[in-house]
Each structure stands twice: as structure tokens, then as C-alpha cells.
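**Q** Could you look at this predicted model? Sequence included:
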Amino acid sequence: MNGALHDAMDAAVDDAANDAVDDVVNDAVDDAVIVGAGPTGLTLACDLALRGLTPRVLDRREAPHRESRGKTLRPGALEVFERLGVADRITAVGRSHQVLRKYFDGAHAADTPVEGLCLIGQWQVEEALRERLAELGVRVEFGAEVTGIGQDADGVSTTLADGRSLRSGYLAGCDGGRSTMRKLLGIPFEGHGGGEQSMVVGDVRAPGLSREYWHQWFTSDGGAMLLCPIPGTDSFQLQASPEADAEGRPLPPSLEGFQRLFDRHARMPGIRLADATWLSTWRANVRMAGRIREGRTFLAGDAAHVHPIAGGFGMNTGIEDAAALGRALGGETSLEAYEADRLPAAAHLLAHTSARMERVVAAVATPGTGVEAGLD
């Protein structure tokens, strides 16, 4: 055999081998595709990886965010994190003791210590979970937008915006209150809300303002502003009643607007807010999915339910959803048990947090009372 022919045959064999490897990669089946890399999706991914399963985590964002968002972890969520091996790094950053300093019409009214909850920014929770997940051999795929879902008796096919098609045994939609997965599955989001904005929120610095307190200003006309120090940073999470324009329409959040609201409520002329790294609005929504399982696909966290913020249950409930779904997908419980357990829990959560929110709104009209009215 001449050299040229021999080289050509070797090249053909190599190409065939490479094609075979490509076929194996393209046909590979993950145990679960998880859409959404917030606390819910990351908790589920860590849980499945610890069970020896192969999760694949997708997020449409191009990179992780650094927004405080949900900022309270309750004991139940910390118990889940303990089992996942991530609790210590979270509690090392978070703060378990917090003093709520309440003001009324600009005057200091009362200080209330709060124990038993871990105050920490949501981005910090997500960072710790991503680190743990990487230790387990799994990394989040950012910039991965899901555009289609198909399923059969053997698994789920997930189509991405870049044209890829992934195959998995199961799919979990953990992609938030505006869940694309819920919409693709045609699952109704039943309830009420979504009208006028109820609050402007953001992350800001407030040089000169003590970070030893969660500052809460309330006024006799029903207005409110809260500045909560996020541990491990020099920023505060701001929550406030929205501004309105001349026609009574709510104005979008801005640093300038935050300063006007601060001046109106806090009445501390020496404090100037700075570096608004997150600007958003919060609207009162009380909704839950009509079902949280559709064959081999599931919903968890805000994709399955949204509710009032009183009591700080949002991030925690998503984490507990993820733990329950991990037990089901890991074979510890049945798949049916997930919906049977978590759907009634969601219904209870909506009623419970709505009642807490009403209690807080009524309570803060009394000088010296703050959001602790919804924490007990």
C-alpha cells in the first residue's frame, strides 16, 4: 500500500471515530434539564448531583446578577443547605442577628431585635450554590434560552434559541414568576394582582447611615421607606412607596427618585444615596400554577407560585420546592408525591402571606411598629 493511500485510510478511520464520538455527545441524555439558575434551580441541581444524577442547568441571562432581591433565609431553607454542604459558607456571609430601627414621621420610635433568620443577599446565596455545584462537577450554562419543549414516554426534548436540542429524562422549570416554561407548557397562572405597582426597590449605598440597623421609616400619610444593610457589602436594599407624577401615575424607579423619597421619609439632609446598582418595582401578585407537573416536566419556586413579600417566604419556599422535587426525581418519593405535597403548600402560602401582608400594613400605622409584624 502506498503512503498516500495509507494516510487517506487513516484519515477516514479517524473521521469515522470522531463522528461516532459526536453522535454519542449529541445523543447524550441528562437525567434532568433545569431551567433557571436562581436559588430554586441551583438547589435542585446540587441535590440531584449529590444523588449521583446528572443535572444540566440553563439560564437565559448572559451572566450572574448581583441584586439583593430575596434577602431572608429561614431555618427550613438552612436545613436544606446543611444537607447540601453549603450552609456554612452562607451563614459565614449572612447575619443572624438584626435590629429593626423604626421611625415615624421622621422621629426615632423604637428598636426591635430579630433573631433566628439569616439576612443575606440573594446573589450571595446563588454564588455559594454555584460554587458548591461546581465542586460537584456541574456548571451553569448562561446565555441559554429555551424556546420549545417536547416530551414522550422516554424523556423530554428541549429546544434552545441557538438551535440546539437537548434530551433529558425530566425537565424542571425554575425560571421565576414570568416563567417561560410555564407558558410553553400551557399551564394557567391563577389568582389576582399585577395592577398598580406597590413598591419601588433597589440596591444603593448610603454613606453616613449606620449599617447596624435595618432602617424603617413610616409616615402618618401611609408612606414608607426601608433601607436594609446587605451583609458583606456596603449597599442597602431599598424598599419604598412609589412616587407619582402630576396625574397620579407611578414614576419608574431611579436614583434621583430614591433620593426624593428618602428626603421625604427619613428627613436626614446629610445622607446622599449613591450607586443604584439595581432598580426595579414590586407589584402585589397572588397567583399559583393550576398544576406543577405535566408528564415529565415540573414547575418549582416562583414559576409555580408568587405571593406577598411579608414574612420573607419567597426564596425559602422555592428552596423547599427544590428539595421535594429532588426527593421525587431521586426516587426517594414518587413523582406524584411532589405535586401532592407542594401544590397544597403553595395554596397555603398564598393565603398565609396575604394575611401577613394585611397585618403589616395595618400595624405600621402605629408608631414603633415595623415589618416584624409579619415575621412572627
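**A** Cool, the structure landed. Numbers count the residues shown, from 1 in each chain.

**Q** C-alpha from now on. contacts and neighbour counts both.
**A** Fine.

**Q** what packs against the helix or strand containing Glu190?
**A** Here Glu190, judged by DSSP states H and E, is contained in strand 189-193. Secondary-structure packing of strand 189-193 (3 or more C-alpha pairs under 8 Å, 6 or more residues apart in numbering; DSSP states H and E): strand 285-289.

**Q** so the strand it packs on versus strand 189-193, what angle?
**A** Interaxial angle, strand 285-289 versus strand 189-193 (axes from the mean of the first three to the mean of the last three C-alpha atoms, to 10 degrees): 170 degrees.

**Q** coming back round to it: what is the following helix or strand past the strand holding Glu190 packed up against?
**A** As assigned by DSSP H and E, the chain's next helix or strand after strand 189-193 is strand 199-205. For strand 199-205, the packing partners by 3+ C-alpha pairs under 8 Å, 6+ apart come out as strand 236-240, strand 274-282.

**Q** list the buried ones in the longest strand anywhere in the chain?
**A** Longest strand of the chain, by residue count under DSSP state E: strand 107-119. For strand 107-119, burial by neighbour count (16 or more other C-alpha atoms under 10 Å) applies to Ala107, His108, Asp111, Leu117, Cys118, Leu119.

**Q** how about CSV for the residues you listed, with distance to Val360 added?
**A** As requested, those are arranged in CSV below (distance: C-alpha to C-alpha, whole Å):
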residue, distance to Val360
Ala107, 20
His108, 19
Asp111, 16
Leu117, 18
Cys118, 20
Leu119, 19
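
**Q** for whichever helix in the chain runs longest, which positions count as buried?
**A** Longest helix in the chain by number of residues (criterion: DSSP state H): helix 335-363. Neighbour counts using 16+ other C-alpha under 10 Å place 335, 338-339, 342-343, 346-347, 349-350, 353-354, 356-357, 360-361, 363 of helix 335-363 among the buried residues.

**Q** out of the residues you listed, who's nearest Asp152?
**A** The nearest member of those to Asp152, counting by C-alpha to C-alpha, is Leu335 at 16.0 Å.

**Q** Pretty sure the closest one sits against Leu329.
**A** Yes: using C-alpha atoms under 8 Å, Leu335 is in contact with Leu329, at 6.7 Å.

**Q** ok now the longest strand of the chain, how far from the chain's centre?
**A** With C-alpha atoms, centre = their mean, to the nearest Å as the basis, strand 107-119 stands 24 Å off its chain's centre.

**Q** Tell me which helix or strand comes right after that strand.
**A** helix 122-135.

**Q** Presented hereafter is structure B, for comparison with structure A:
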Amino acid sequence: MSEPRNAGAGATTVLVVGAGPTGLTLAVELARSGVPFRLIDAEPGPRPGSRGKGVQPRTLEIFEDLGIAGRVLANGRQAMPMNSTAPDGRVTRGGAIPESLANRPDIPYAASLITPQWRVEEALRLRLEELGGFVEFGTTLVGFTQTGDGVTAEVVTDGTATTVAARWLVGADGGHSVVRKQTGVAFDGETREDVRMVLADLPVSGLGRDAWETWRHPAGILSLCPLPSTGLFQYAATLAPGAKARLGLADLQATLEDRTGRTDIRLREPEWTSVWRANIRLAEHYRTGNAFLAGDAAHIHSPAGGQGMNTGIQDAHNLAWKFAAVVNDGAPLALLDSYEAERRPVAAHVLALSNTRLARTIETNAVPIDRDASTIQLDVGYRGSALARDDRDERATLRAGDRAPDATGLATVDGVHRLFDLIGRGQFTLLDFGSTTTLPRTAARVLHVVAQPAAEGEIADPAGHLAAAYGPSGRTLVLIRPDGYIGLISDAGNFRAVTDYLAAFG
């Protein structure tokens, strides 16, 4: 756990730099696993602003595992309707959940959630405090040196420099990451000064809060998105190339009236403003010795598709259980190499998707308003990873490396549960679909699928949702990683493969 041990100079296991969504997720996971850490942030306190306001379904699954999904959902809205008004006044409506994703037992969250980013950070901080940890605000990383055994970092708090010795350092410190710059890792990509946007959080009168409204105009796009759990809207307006960004209330109002043709919508003094530039980049490496990069320090995205914050949170979820496996369970240090191998291709894919959607927005002067499976990140997986092993036919729909699907209506001696109620929480879980013998002792939680549960660790699947999701043979074993991905599938019921996997990675 994050020591008041994390309240001062000295040694720790993981020094996390940056307390945005990525760093907070990592800290919560480490605290839950009992891995000592310190979480520092140069800002004097929590940052304001809605910023990344879209939480994707895969991230909501992670938040459920962390114990904060209810908190986040209570302060947001799923499947918010989206209206796009053309210059001739025609309105296109969208935002509905695709039929292919609705009411599926394998998908608990079928739509993204709109909530201000500060609400996400608030929920993570509260969870961190419940686990005994906290953020050291006003603490800046000045520099660090590495040896084979760890990192020695110099940090400054209130003008006082101290030294922190850590086994590993994680830079979750944003696009201008000190950690990345000091390691010398290339951050390839482009900054497009011709693609900019004014953002503001402000009160609005004369407009309902039932939908996210966008207006298309020859001068650019303007949108007003109601921010749930607040009395504010997020205002967003594209800037013409070379135009000066004007953030005053009168300028925001004038742009609104010009692009909507409406004078009945009145803006009030903004509580937060910013100018976004299309800065789209990917770090060449995610690991340099004992220093790691995560979130915006490793990849910066276009906001088209709402992927950046979510990708960073999932970086942290991937890395944290691997730290815990090495520290707590004696897993080999080589396990940490799989972080870059698994997560960097995901960021490259997301960047390509974001670029495509951004190019479409620029070309058509229209924001996409339809949701699809490509943006909700449920298809993210690690097939081909060193941590993905199976003897299943390559044509199978579900294979090792894929996200473990949920299943509802599972009967246990303690009542009816979803599969997601029974897995995760920092542990491996083994689904045994057909063994009639006693499994070897493993480090995993074992769930035996039976006709009628009679003891702890037995589950029944009366509705057939588990069987439909996993397609088992009579002897199938499915090992689910702590981060909710399938590590191993054996349709041959190969117990030895399971024990070997856990010995190597658990």
C-alpha cells in the first residue's frame, strides 16, 4: 500500500509521476496489491476542466474492477443523444447504442459515458484514499539517474529538494513528460497548428440539457455538450488556420451566434478555458531500463473518437498487475517487457483510428455522431503476445489474448452473479469447464462449472451465457489474467500448461 510511507524522502518500489487518470489508476492498483509506491504531481492540486469527457465501455469495466464504476456512473450519462445541425438547418440525430451491442450478457456496458474528466480523477482519488494512499501535489520531478537495480530521482516540494530511491519509475506526466524527455525516447508524430479548437466549461441558458448539440458552419464547427453532475456545458469551437484564439466571454458568444444563427442561447462566464492543438504522437519505446511511460507521456491522440484518456487508463491497468506479480509473486522481471509489447500496438491502432476520424471531420466539417465497436475499445486484445497461449483452433472466435467476455445469470451457493463479479480484483481466475478430478494447487482462483453448485468455487450456467461466450469443449480450461484478458485457453484440459503459465507469469 502507499505508505504514509509515501509521505517523505526515502525508498519506495514504484515512483509514479503524474496524478491524472493514468497515474491514479496505476496507484489504485498498486495500493490494492500492497505494492509500495509514491504518486507525485507538479500541480498544486487537482486540475479543473472537463477535458477528456468520454469514458469508454472497456474503461468502465476496469472501473468496476477497481470498485469505482458506481461512483463514475452516478456522475455521468451513457448513450447521450447527439444532434448535428447542418448550415441549411437540417438536423441529423445519433448517439444511440448499436443493436449489435445492446442487451448482450457478455457486455455489461454497451455505450460510452459522458462525464467531466475531473469527476473521473475525483473518483480515483477517493478510491486511493480508501486504500490508504494519496497524491503528493506540488511535488516536481527534476531529474533521475538509473542503475541496474533501480532509479534515483530528485524531486522538489515547496522549494526543497529531496532524493527518492525507487525500483521503478513510471512517467504518467503528460505530453511534455519529463520522464520521456530525460530518457531520450523519440516522440514521433506531428503538431498541426492549422487544426485547433477553443474549449470552455461554462453555464448556458436557452438550451436544453437532453442532447449534445453540434452546428456545422462554413467557418467551422461549434458544439455544446451538457456535462452531467454539473450545471455546465463543454463549449468547443474549431479555429480557422491562423486565427487568434480569443477566450473572452464576448468572443465565445459572438462565435456561437455566428455559427448557430441563434441569439436565444446565452453563455455565462466560463469556469475553465483552453486551446487544443492537433498534437498526434507515439513514443518509440515505453520502457527504458527501469523507467516506463504511460498515458499521454507515451501517446497523444486527436479527441476524435474519445480514446486518449481511456488508452492511458488501460496502460496503467496492464502495467500494474505485472508490477504486483514481480513484487508479490516472484514473477520474472521479463514479464515487464510485455507491457510495451502489448500496449504500444494498441496505441498505434488508436492513433490511426483517431487520425482517420479527424481527417473525416476536417474534410466534411462534421463530427461523427454514430457509435460503433471501433471506438468503445472492447475489441482491444493481445493475440500473439508472449502472454497468450492456447491449443484452440486458430479459427475460433475467442482465443488467448482476447478480452474475457462477461456472462450473466451464473448460479453459486451465494446466489446469482455475473462472471465479472467473480474475476479480477488483482487475481488470476481459472474457469474449469469439465474437470472431474482435483486440480493441482494453483495461484489462481478456480471456478468449476457444474450442473448444480454445492460448494464454494462452483458455478452453474443455467442460461448458457457462459458457454455461449467461451465455446468450451468438455475439458476446456480458461485462465483469465488479473486485467481481464485471457492468458491461456486449453480445450484439451491441459493442467500442466496452466501451472507452467502461472509459474512464469503469476
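**A** Received, thanks. All values derive from a computational prediction rather than experimental measurement.

**Q** List the TM-score for the superposed pair.
**A** Here the TM-score for the pair of chains, by TM-score structural alignment, normalised by the length of structure 1, is 0.87; 344 aligned residues with a C-alpha RMSD of 1.9 Å.

**Q** thinking again about what came up before, what helices and strands are in contact with the longest helix of structure 1?
**A** By 3+ C-alpha pairs under 8 Å, 6+ apart, helix 335-363 of structure 1 packs against strand 285-289, strand 305-306, helix 314-329.

**Q** can you name the residues of structure 2 that the first one overlays?
**A** Think strand 285-289 of structure 1. Under TM-score structural alignment, strand 285-289 of structure 1 corresponds to residues 279-283 of structure 2.

**Q** Same check on the second one?
**A** The alignment of strand 305-306 of structure 1 onto structure 2 (TM-score structural alignment) covers residues 299-300.

**Q** mean offset of that stretch relative to structure 1 (after superposition)
**A** Taken over the aligned residues, the distance from stretch 299-300 of structure 2 to structure 1 averages 0.7 Å (mean C-alpha distance after the TM-score superposition for structure 1).

**Q** List of residues touching that stretch?
**A** Stretch 299-300 of structure 2 is contacted from outside by Gly175, Asn279, Ile280, Arg281, Leu282, Ala283, Gly308, Ala347, Leu351, using C-alpha atoms under 8 Å, 6 or more residues apart in numbering.

**Q** of those residues, closest to Ser205 of structure 2?
**A** Gly308 (30.5 Å).

**Q** How much space separates the closest one from Val35 of structure 2?
**A** Distance from Gly308 of structure 2 to Val35 of structure 2, counting by C-alpha to C-alpha, to the nearest Å: 27 Å.

**Q** Over to Asp315 of structure 2?
**A** Relative to Val35 of structure 2, Asp315 of structure 2 is positioned 17 Å away (C-alpha to C-alpha).

**Q** Let me see the contact set for Leu166 of structure 1.
**A** So Leu166 of structure 1 contacts Val29, Ser157, Thr158, Thr159 (C-alpha under 8 Å, 6+ apart).

**Q** Show me what it aligns to in structure 2.
**A** So Leu166 of structure 1 corresponds to Val164, using TM-score structural alignment.

**Q** Return the set of buried residues in the helix or strand that match falls within.
**A** In this structure, Val164 of structure 2 sits in strand 160-171 according to DSSP H and E. Neighbour-count burial for strand 160-171 of structure 2 flags Thr163, Val164, Ala165, Ala166, Arg167, Trp168, Leu169, Val170, Gly171 (criterion: 16+ other C-alpha under 10 Å).

**Q** Out of these, flag the one nearest to Ser50 of structure 2.
**A** Nearest to Ser50 of structure 2 among the buried residues of strand 160-171 of structure 2: Gly171, at 22.5 Å, using C-alpha to C-alpha.

**Q** wait, doesn't that closest one sit right on Ala297?
**A** Yes: counting by C-alpha under 8 Å, Gly171 of structure 2 does reach Ala297; the two are 6.5 Å apart.

**Q** name the helices or strands packed onto the next helix or strand after the strand holding Val164 of structure 2?
**A** Next in sequence after strand 160-171 of structure 2, counting helices and strands by DSSP H and E, comes helix 178-183. For helix 178-183 of structure 2, the packing partners by 3+ C-alpha pairs under 8 Å, 6+ apart come out as strand 139-147, strand 160-171, strand 291-293.

**Q** ok, average deviation of helix 178-183 of structure 2 from structure 1?
**A** In the superposition with structure 1, the average deviation recorded for helix 178-183 of structure 2 is 1.4 Å (mean C-alpha distance after the TM-score superposition for structure 1).

**Q** Now do that helix: distance to the chain's middle.
**A** Averaging C-alpha positions (C-alpha atoms, centre = their mean) puts helix 178-183 of structure 2 22 Å from its chain's average.

**Q** Just give the nearest non-adjacent residue to Gly23 of structure 2, would you?
**A** Closest residue to Gly23 of structure 2 apart from its sequence neighbours, by C-alpha to C-alpha, 6 or more residues apart in numbering: Ala172 at 5.4 Å.

**Q** and that neighbour, what is it in contact with?
**A** Ala172 of structure 2 sits next to Val16, Val17, Gly18, Ala19, Gly20, Thr22, Gly23, Leu293, Ala294, Gly295, Asp296, Ala297 when contact means C-alpha under 8 Å, 6+ apart.

**Q** how about Thr85 of structure 2, what's its match in structure 1?
**A** Using TM-score structural alignment, Thr85 of structure 2 pairs with Tyr103 in structure 1.

**Q** wouldn't Gln182 of structure 2 be in contact with Val142 here?
**A** No: the criterion here is C-alpha under 8 Å, and Gln182 of structure 2 misses it with Val142 at 9.8 Å.

**Q** among the helices and strands packed on helix 335-363 of structure 1, which is the most enclosed?
**A** Highest mean neighbour count among those (mean count of other C-alpha atoms under 10 Å): strand 305-306, with a mean of 26.
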